[in-house]
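**Student:** okay, sequence plus prediction incoming.
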Amino acid sequence: MSAGDDWATRYLAELQTQRRLSPHTLAAYRRDLAELAQLAGHNDWATLTHADIRRFAARLHACGQEPRSIARKLSGWRGFYHWLGQHSALPANPVDGVRAPRRAKGLPKALSVDDAVQLMEGNRRAHAEPFELCNRAMFELLYSSGLRVSELAGLDLAAGKDALGWLDAEAQEVVVTGKGNKMRRVPVGAPARAALAAWLAVRPPARDGSNALFLSKRGTRISPRVVQSRLKQHAINSGMPVHVHPHVLRHSFASHLLQSSGDLRAVQELLGHASITSTQIYTSLDFQHLAAVYDKAHPRAKSK
């Protein structure tokens, strides 16, 4: 038995008797330490360095282990070395400062074009209440202009001294101040303009003295949380097969625009991204759309 194995046995025994960890948790610690022993080879655990642990983490990642799993192993190793430092002349904890690889950023969810149209057209009544007209205008504008929900909630009826964003009905666009105080102008499509006109025809004066474009049922500026709640319920009532939140409409705006135009720079400007890198993720969504078209239409796409 190596010195490392002896230290590991003592550590696990202490976890069991003093911290009274469950058998399942102890088994996980045992597996993590066994993996550390395998990675260390014949090297004494007490001599492992920060660089060694970083190399081990990189090797685990190269072997296909998920960042979350590697982070859990590093946490277990860090706890072991903390204990070892209390029972030996360990100069420093070699795991301190070592982080797991970043998790791959998942593709944003986006509705299909048909689902987006169904969501915009769904659950309409001939004689809608004012708040229903408000909802319709908000949802149409989110999808039409790709706004963040905070940008939508911050819109005013017109430009003012302290306005962070406003509706320019004459120019048929909205002007918003997004992240980094970056101002941009985004066109408003015809269905959204019609929905906004219907809402403005019944919009009551704001009770909070604001110039807010969209109001809550109390007559105050609507909050992003309320927009999110109303959209979620509207999606359920419209029969959407997935959970819909405001950012889904922003993603749908971007991916549908890219599918039709192929102009990544234009989509970047309309979304208000400071870097093209943030926008490039939509090229993956666009490829998914093209791949689906290929699979459906090409005679040699699928094996017989």
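**Tutor:** In hand now; what should we look at?
**Student:** C-alpha from now on. contacts and neighbour counts both.
**Tutor:** Fine.
**Student:** what's near enough to touch Asp168?
**Tutor:** Leu157, Ala158, Val174, Val175 (Cα atoms under 8 Å, 6 or more residues apart in numbering).
**Student:** if we use 6 Å, what do you get?
**Tutor:** Shown in contact with Asp168 (Cα atoms under 6 Å, 6 or more residues apart in numbering): Val174.
**Student:** what separation is there between it and Leu133?
**Tutor:** 19 Å (Cα to Cα, to the nearest Å).
**Student:** now swap in Ser260 and tell me
**Tutor:** 29 Å.
**Student:** those two: which has the busier surroundings?
**Tutor:** Applying other Cα atoms under 10 Å to Ser260 and Leu133 shows that Leu133 carries more neighbours, namely 23 against 9.
**Student:** the more buried one and Leu200 touch, don't they?
**Tutor:** No: if you go by Cα atoms under 6 Å, Leu133 and Leu200 don't touch, sitting 8.9 Å apart.
**Student:** and for the closest residue to Asn93 other than its chain neighbours, the neighbour number?
**Tutor:** Nearest residue to Asn93, sequence neighbours excluded (Cα to Cα, 6 or more residues apart in numbering): Tyr81, at 5.7 Å. By other Cα under 10 Å, the residues close to Tyr81 number 22.
**Student:** mind checking which helix or strand Tyr81 is in?
**Tutor:** Element membership for Tyr81 (DSSP states H and E) is helix 67-87.
**Student:** how far does that helix sit from the chain's center?
**Tutor:** Mean-position distance between helix 67-87 and its chain equals 29 Å (Cα atoms, centre = their mean, to the nearest Å).
**Student:** that one - contacts with which helices or strands?
**Tutor:** If you count contacts as 3 or more Cα pairs under 6 Å, 6 or more residues apart in numbering; DSSP states H and E, helix 67-87 packs onto no helix or strand.
**Student:** which of the residues in the next helix or strand after it are buried?
**Tutor:** Downstream of helix 67-87, the next assigned helix or strand under DSSP H and E is helix 113-121. Using 16 or more other Cα atoms under 10 Å as the test for burial, helix 113-121 gives Asp115, Ala116, Leu119, Met120.
**Student:** one more to weigh against that first structure:
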Amino acid sequence: MPADDRALIDKYLEFVRVEKRLAARTVELYALDLARLHEQAERADVGLREVQNHHIRRWVAQMHVAGRSGRGIALILSGWRGFFAWLGRDGLVPSNPVQDVRSPKAPKPLPKALAVDDAVQFADFESDDDAWFEARDAAMVELLYGSGLRVGELVGLDVVAGKDAKGWVDLQAAEAHVLGKGAKRRSVPVGATALKALQRWLDLRGPSGTRGAAPVHASGADGASALFTGRNGTRLTAQGIWQRLKRRSQLAGLNVPVHPHMLRHSFASHVLQSSGDLRGVQELLGHANITTTQVYTRLDFQHLAKAYDAAHPRAKLKR
């Protein structure tokens, strides 16, 4: 191991501190990353100027196996890449061994879905709110969980079909027609419970979509046509729906705050658990690619694994 390796690191840290004027905390993190590089090079019995691409790849693999996150490895590689680029500018290395090395991709987190019992508890919950608000919120929950709508699709629903309508619910056909991602239209079934909830909401909503004695002119044209409105008759926003669902989940006694996409995830997971029809779930969700829907097979496997752990005698043996 060349004796000047430590001196090279110190000189580089001085360079980024003085000439690049990096923050003290950033310089400190660079120092930690380069100390790790120095340690790895010592173990491999190579000098820093002798480090090759295969060394870097091996050390990345070791960090990954040790449990370091992809983001953490990416930050370390960024520090190493800058150091070797600096060495290259001074002609101390022929090429940058980190240049084409990328950190491992972080696994995509599984979508959060409610357990079946929790989802049913949430959907069946009746709050002590004013009947107008309760009917509206119950209908929204039934469409989000019962039909797997996106919150944007729910917001875009109108009371009746029309040339300018983004979406609507056909009560007679028991179908919701929505405008999804990529301006793609699709139709999804609406269950009997959702139809009942929607009819109750429409009876209370009124022609202007306003609550109680609110002035009709407060609604505006868009509010008058919107299926779900706020107290003044304006079309309910996605943020407003998030807030109402979060409040409703707290009142219902759930341990997690529920948001619209969680109900969509729950819809997909529970339909897949019951039917095993991945293609059918893809169509219901409006996914263009089956790989997007396949994430729910992982949720389904988790469900089966929990059932196995709880029921199978071999799962209960101490390892």
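**Tutor:** Perfect, thanks for sending it. In this text, all values refer to a predicted model and were calculated from it rather than measured experimentally.
**Student:** need the TM-score between these chains.
**Tutor:** Once superposed, the chains reach a TM-score of 0.86 (TM-score structural alignment, normalised by the length of structure 1), with 301 aligned residues with a Cα RMSD of 2.8 Å.
**Student:** got a list of what the aligned residue in structure 2 for Ala100 of structure 1 touches?
**Tutor:** Aligned counterpart of Ala100 of structure 1 in structure 2: Ser103 (TM-score structural alignment). The neighbourhood of Ser103 of structure 2, defined by Cα under 6 Å, 6+ apart, consists of Gly70, Ile73, Ala74.
**Student:** for Ala3 of structure 2, see how far away the residue nearest to Ser103 of structure 2 when sequence neighbours are not counted is.
**Tutor:** Ranked by Cα to Cα, 6+ apart and with sequence neighbours excluded, the top spatial neighbour of Ser103 of structure 2 is Ala74, at 5.1 Å. Using Cα to Cα, we find Ala74 of structure 2 at a distance of 28 Å from Ala3 of structure 2.
**Student:** cool, and Glu134 of structure 2?
**Tutor:** Where Ala3 of structure 2 is concerned, Glu134 of structure 2 sits at a distance of 75 Å (Cα to Cα).
**Student:** tell me which of these two has more neighbours.
**Tutor:** The neighbour count for Glu134 of structure 2 versus Ala3, taken as other Cα under 10 Å, is higher for Glu134 (17 against 8).
**Student:** how about that one, what's its match in structure 1?
**Tutor:** So Glu134 of structure 2 corresponds to Glu132, using TM-score structural alignment.
**Student:** check which helix or strand covers that match.
**Tutor:** Applying DSSP H and E, one finds Glu132 of structure 1 within helix 130-145.
**Student:** elements contacting the helix or strand following that helix?
**Tutor:** Per DSSP H and E, the first helix or strand lying C-terminal to helix 130-145 of structure 1 is helix 149-153. On a contact count with 3+ Cα pairs under 6 Å, 6+ apart, helix 149-153 of structure 1 meets helix 224-237.
**Student:** if you set the cut-off to 10 Å instead, what comes out?
**Tutor:** The contact analysis (3 or more Cα pairs under 10 Å, 6 or more residues apart in numbering; DSSP states H and E) places helix 149-153 of structure 1 against helix 130-145, strand 165-168, strand 173-177, helix 224-237, helix 246-261.
**Student:** so for Ser75 of structure 1, which of these sits nearest?
**Tutor:** helix 246-261 (33.3 Å; Cα to Cα).
**Student:** mean distance, that closest one to its aligned residues in structure 2?
**Tutor:** Compared with structure 2 after fitting, helix 246-261 of structure 1 has a mean deviation of 0.7 Å; criterion: mean Cα distance after the TM-score superposition for structure 1.
**Student:** so the helix or strand following that helix corresponds to what in structure 2?
**Tutor:** Counting by DSSP H and E, the next helix or strand C-terminal to helix 246-261 of structure 1 is helix 264-271. Aligned using TM-score structural alignment, helix 264-271 of structure 1 spans residues 278-285 in structure 2.
**Student:** what is the burial count for Phe214 of structure 1?
**Tutor:** By other Cα under 10 Å, the residues close to Phe214 of structure 1 number 28.
**Student:** excluding sequence neighbours, find me the nearest residue to the residue most central in space within structure 2.
**Tutor:** Computing the C-alpha centroid of structure 2 and ranking residues by Cα atoms, centre = their mean puts Pro111 first, at 6.3 Å. Nearest non-adjacent residue to Pro111 of structure 2, counting by Cα to Cα, 6+ apart: His265, 6.5 Å away.
**Student:** over to Pro101 of structure 1?
**Tutor:** Using Cα to Cα, 6+ apart, the closest residue to Pro101 of structure 1 is Pro67 (5.5 Å).
**Student:** what residue of structure 2 matches up with the one you found?
**Tutor:** Under the alignment (TM-score structural alignment), Pro67 of structure 1 pairs with Gly70 of structure 2.
**Student:** now for that match: which residues touch it?
**Tutor:** Val60, Met63, His64, Ile76, Arg102, Ser103, Pro104, Lys105, Ala106, Pro107 (Cα atoms under 10 Å, 6 or more residues apart in numbering).
**Student:** just to revisit the earlier point, ok, average deviation of the match of helix 264-271 of structure 1 from structure 1?
**Tutor:** Mean deviation for stretch 278-285 of structure 2: 0.8 Å (mean Cα distance after the TM-score superposition for structure 1).
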